[in-house]
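Colleague: Below are the sequence and a predicted model; questions follow.
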Amino acid sequence: MPQPWSDDPIFQKYAFCNTYRVLDKLSQYLIREVIEKGPQDLQEVIFRVILFNLFTKLETWELLVHELGPLTWARYKREDYYRVLSRVRNVGMPLYTGAFQKPAPKFGFQEAHLNHLCLLEVLMEAQLPARLRNAKYLAEVYDYFLSFPSMGEFSTYQLVLNLTYTKALNFSGMDFVIAGPGASSGLGKMFGQQKLNTIKESHPDIEEELIRWLAMNQNAQFKRLGLEFTGLGPKCLPMDLVDVEHTLCEVDKYARKAHPSVKGKRLEIRAVFNPTTVTFPPIVLPKAWNSPQRKVVRIWPGPRPTKSIRYVVSKITAHRQGKNEREFRVSWFGYSKEDDTWEPERHMIEDAPAAVKEYLASIKH
């Protein structure tokens, strides 16, 4: 169909994201090039998704693939990844996508990418395949990732969503949602920001409940407004919670021009729409979405999860024989030597197997 694809001057001038998150450029690349290429062992798939999610930049992923070959946890060496990333960063190539840039965790290094590699290792040493497979609710998974250093609410939610494109997380799209900053602003413009702020004081989950209501009542609202909504793919899938959350960000952007009197934190739309003649690959939906487990809605019965503190092992420095078993002296990231603790060997083998392996290898020499 030739342009223009809309008679709305705002849509003609500015760039907007797809209604469905899975159709966005990054999501399509993630599914096609990251998830469905390479070993399909669950640990390797999780490794690739987390690595991609750290930078969320196609060029960074392609650089690593070009320089290091197939990216696998089995062959992972921090020094190799650090060398490649440092070389291009030192000549001015950005490693991160601005829209998704994440604060670096504090693992004792100056460079953000080195600290992020440390976070990758900590996550991969946490026996994720079993933890994710045994989770009863998607909110549990979100709560677990949220507890790690530097994992903010919205960045954690984006990681969880990326993992739902894999067989690691077979949950319904109607299970769980977090309203990001853009969606929160969009809801404020729809229902009145002052009114929402007042309700949130006594009802902190109101934004997520509104997103759920919009998702559950979308067909009735389309009919009321005389809109023909075709849905996603050959099965005409309706919008899930994430898609409504995703679309509310675009409502916020659109309202900046359509309703400038309704004030928000941002007043302009930065991205201008530029048509391209580039041919994109055919749309792909995640193969994991075919799992029958995803048809069962499992809503977290408690309040929205909040961030708790997770202590991360820096290294093991000594051992001793305790009353019942061997104990290791553990140094913790972000804490001084005076804060070292003695921990039972069985706990360390379960929680930080790589640190145990590294220490035992060091005392053999």
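Modeller: Everything's here; your move.
Colleague: Every contact and neighbour count from this point should use C-alpha atoms.
Modeller: Noted.
Colleague: What segments of the stretch 201-350 of the chain are strands?
Modeller: Secondary structure of the stretch 201-350 of the chain by DSSP state E, counting those that start in this stretch: the strands cover 313-321, 326-332, 341-344.
Colleague: From the contact counts, what lies against the shortest one?
Modeller: What that stands for is strand 341-344. strand 326-332 (3 or more CA pairs under 8 Å, 6 or more residues apart in numbering; DSSP states H and E).
Colleague: Assign a three-state SS to the residue nearest the centre of the chain, would you?
Modeller: Of all residues in the chain, the one closest to the mean position by CA atoms, centre = their mean is residue 159, 1.7 Å from it. The three-state label given to residue 159 by DSSP: H, G, I helix; E, B strand; the rest coil is helix.
Colleague: here's the one I want to compare it with:
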Amino acid sequence: MTSDTPAAVTTVSESIPDVTIAGRRLRPTAVFDTYWRFAAARQATYFARLNGDQAPADDPILASHRFTNCYRAADRVSQYAIHDVGYQGSQYPDDVVFRILLFKFFNKIDTWRLLEDQFGSIAWASWQPGLARAVLDAAWKAGRKLYSPAYVIPPPQLGGRRKHHDHLLLAETMISHGLPQRLRRAKSLAEVFQQLRQYPGIGDFLAYQFTIDLNYSSVLDFSENQFVVAGPGARDGIRKCFGTGASGIEAAVISYMTDTQEEHFARLGLRFDYLGGRRLHLIDCQNLFCEVDKYARVAHPDVPGISGRTRIKQQYRQSSEPMPAPWFPPKWGITDAVKAQAAALKTATTQS
């Protein structure tokens, strides 16, 4: 799977027949097999980087461009949100939900650190709205970027002079209106999503992302396999894997990938190092569709998506900060297993 030979790859998968999903018969394209090969290669890259090694050199696309991890919770920003935001400080629901939403509206570690420098441990009871606005105003005037470029956070248009004023106000409003208590009473992940979806500036994509981040915390504990929403990138990846026939049944397609993952890794003879023994969940398979959409722009330029994008914008640059030790929600019980797994893979690589 290299960028040198995409034209030689047929646009129809030769290794798997039609599949039936949600009552529709779909014909997988060559990108379908690339999905699984990409996942295996990206997971190997994750463990290599965790062990301080360079990215594997046998895939020039992976080596040259930035892709998220197979497991969303393993991404650098997600790791920070889980460990440094969600599980540091008070575990009172108002405080946990406020910290997570406040962080996610900007999705940028540097912005969070700016606020922590002023407030120390951030808690709802000691929050000072005027001070928070002054801190971010000063940073903005100094030319600092407050928002992550990972995805667009639309302005909620609450009347503030600047976008970050409105996001601070929205986070404050959500807590003061009792959102944490309503989330605690929710009976499903879908209900959490619906609670978030009702707020201005929060569409389907953000509501689902925030739902997953809140579910990492001590406030919620639903299975990530209960519910999924396909974002724009995932819909592009699904189109490239299954063609136009998958339009409108994207959630069912993601469920199919989650349910059959072992079958397809085995069918293609791929080794996939499950994260501490944890299978890919719906959110992970959804994210992988986003990443294979980008990957296929180079590897399969002849397979069309929805957006028509043809380039991968973000180049891979090694971070100046070392990867932190892996740390996952304690309720998952996999942190020690992942550390041991990484150590075993490093030993195996050294001995080979």
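Modeller: On my side now, so go ahead. Owing to the predicted nature of the structure, the values given are computational and were not obtained by experimental measurement.
Colleague: So after superposing, what's the score?
Modeller: Once the chains are laid over each other, their TM-score by TM-score structural alignment, normalised by the length of the second structure reads 0.76; 281 aligned residues with a CA RMSD of 1.7 Å.
Colleague: rewinding a little: figure out which of the strands of the stretch 201-350 of the first structure is closest to residue 361 of the first structure.
Modeller: Between residue 361 of the first structure and the strands of the stretch 201-350 of the first structure, the shortest gap by CA to CA is with strand 313-321, which sits at 11.4 Å.
Colleague: The closest one maps to which residues in the second structure?
Modeller: Per the alignment by TM-score structural alignment, strand 313-321 of the first structure matches no residues in the second structure.
Colleague: What's the match for residue 241 of the second structure in the first structure?
Modeller: Match for residue 241 of the second structure (TM-score structural alignment): residue 190.
Colleague: List the buried residues in the helix or strand hosting its match.
Modeller: Using DSSP states H and E, the element containing residue 190 of the first structure is helix 181-191. Within helix 181-191 of the first structure, the residues scored as buried using 16 or more other CA atoms under 10 Å are 182-189.
Colleague: For the strand or helix carrying residue 102 of the second structure, which outside residues touch it?
Modeller: Take DSSP H and E as the rule and residue 102 of the second structure turns out to sit in helix 93-106. Here helix 93-106 of the second structure makes contact (CA atoms under 8 Å, 6 or more residues apart in numbering) with 81, 85-87, 90, 109, 112, 122-125, 146-148, 153, 167-168, 171-172, 175, 180-181, 210, 213-214, 217-219.
Colleague: mind listing which of those residues are in strands?
Modeller: Judged by DSSP state E, strands contain none of the contacts of helix 93-106 of the second structure.
Colleague: From the residues you listed, which land in helices?
Modeller: 109, 112, 167-168, 171-172, 175, 180-181, 210, 213-214 (DSSP state H).
Colleague: And these, which of them are buried?
Modeller: Buried members of these, scored by 16+ other CA under 10 Å, are 109, 112, 167-168, 171-172, 175, 180, 210, 213-214.
Colleague: Same list (these) but as a markdown table, adding distance to residue 130 of the second structure.
Modeller: Formatted as a markdown table, those follow (distance: CA to CA, whole Å):
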| residue | distance to residue 130 of the second structure |
| --- | --- |
| 109 | 21 |
| 112 | 16 |
| 167 | 13 |
| 168 | 10 |
| 171 | 14 |
| 172 | 12 |
| 175 | 17 |
| 180 | 23 |
| 210 | 25 |
| 213 | 27 |
| 214 | 26 |
